[in-house]
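S.K.: Any chance you can model this:
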Amino acid sequence: MSNVILTESAAQRVQALIAMEGKPNMMLRVAVSGGGCSGFQYNIELDDKTGEDDVVTEHHGVKLVVDQTSLDLLDGTEVDFVEDLMGASFQFRNPQATSTCGCGSSFSM
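M.R.: As a prediction, this is how the structure comes out:
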């Protein structure tokens, strides 16, 4: 069971991106990899395939895919889509992160 949450705002943005791609079977893949300015970085992409170690959940009509290794690092994370004066972006609220970088795309534990 995935404990990664996709907000309604993020789901609406993903649905719009999937519609632009013209591939209704696409899913949102969220992963963590080593790197970034804080040690780990978030990766987000549209994908139409799942692997053996992937966990798939559905949030507000969008399928969210997270591999088992990333799931441990993302437990309790909320993925949101925010539009403000600085622009529009996906943002991650990870309760396990002990620090994040200024850009919000990497973190440390």
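S.K.: drop to CA atoms for contacts and neighbour counts, all remaining ones
M.R.: OK.
S.K.: Report the central residue of this protein.
M.R.: Val30 (3.8 Å; CA atoms, centre = their mean).
S.K.: Sequence B follows; please return its structure for comparison with A:
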Amino acid sequence: MHTLSSKISITLTLNAANKIKSLILPEQRQILKFRIFIIGGGCNGFQYQFKLDDTVHKHDCIIDTLGISIIVDKISIQYISGSCIDYIDNLNESKFKVNNPQAKITCNCGSSFDI
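M.R.: Prediction:
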């Protein structure tokens, strides 16, 4: 597990933190963490993926913010460092949305990007 330098960061909005907390039972909060990672594909090259995870791998980075532990693998961190994760919940959509300052191109749905 890596300690992060001040140049590497991912933040959550209060909406995102509250949604993640609502997905994890209180007795699971010490075990389950919120993992964000990227995979190839989508309209523009990379897609964001999210899951609740109880496994931290040797080269994972952990970021603690607003009572949530975020896990990011060492490959994904270089593409999403500096991002802010929000949770959108309205009549049209309910989803996590990544505001990534590194993304040069994003698709209209907001789930894929390119650097």
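S.K.: which ones are touching the residue nearest to the centre of the first structure?
M.R.: 42-45, 64-66 (CA atoms under 8 Å, 6 or more residues apart in numbering).
S.K.: Likewise for Glu78 of the first structure?
M.R.: 4-7, 92-94.
S.K.: And the strands in the second structure?
M.R.: Secondary structure of the second structure (DSSP state E): strands at 10-12, 33-40, 46-53, 61-65, 68-72, 83-89, 94-99, 105-106, 112-114.
S.K.: Show me what the last one is in contact with.
M.R.: It stands for strand 112-114 of the second structure. Looking at what lies outside strand 112-114 of the second structure - CA under 8 Å, 6+ apart - the contacts are 41-48, 103-107.
S.K.: Same check on the fourth one?
M.R.: Taking CA under 8 Å, 6+ apart as the criterion, the residues outside strand 61-65 of the second structure that touch it are 1-4, 9-12, 69-74, 77.
S.K.: Which of the contacts of Val30 of the first structure sits closest to Ser105 of the first structure?
M.R.: Within those, the smallest distance to Ser105 of the first structure is 5.6 Å, found for Tyr42 (CA to CA).
S.K.: Out of the contacts of strand 61-65 of the second structure, name the two that are farthest from one another.
M.R.: Met1 and Leu12 (20.6 Å).
S.K.: Just give me the closest of the contacts of Glu78 of the first structure to Ser105 of the first structure.
M.R.: Phe92 (7.7 Å).
S.K.: what's that closest one in contact with, if anything?
M.R.: Applying CA under 8 Å, 6+ apart, the residues near Phe92 of the first structure are 77-80, 104-105.
S.K.: And Met1 and Leu12 of the second structure? Which one has more around it.
M.R.: Leu12 (20 against 13; other CA atoms under 10 Å).
S.K.: That one pairs with which position in the first structure?
M.R.: The equivalent of Leu12 of the second structure in the first structure is Leu6 (alignment by TM-score structural alignment).
S.K.: ok, that match to Cys37 of the first structure distance?
M.R.: 24 Å (CA to CA, to the nearest Å).
S.K.: Same question for Leu71 of the first structure.
M.R.: For Leu71 of the first structure, the distance to Cys37 of the first structure - CA to CA - is 21 Å.
S.K.: Between the two, which has more neighbouring residues?
M.R.: Comparing Leu71 of the first structure with Cys37 by other CA under 10 Å, the one with more neighbours is Leu71, at 21 against 16.
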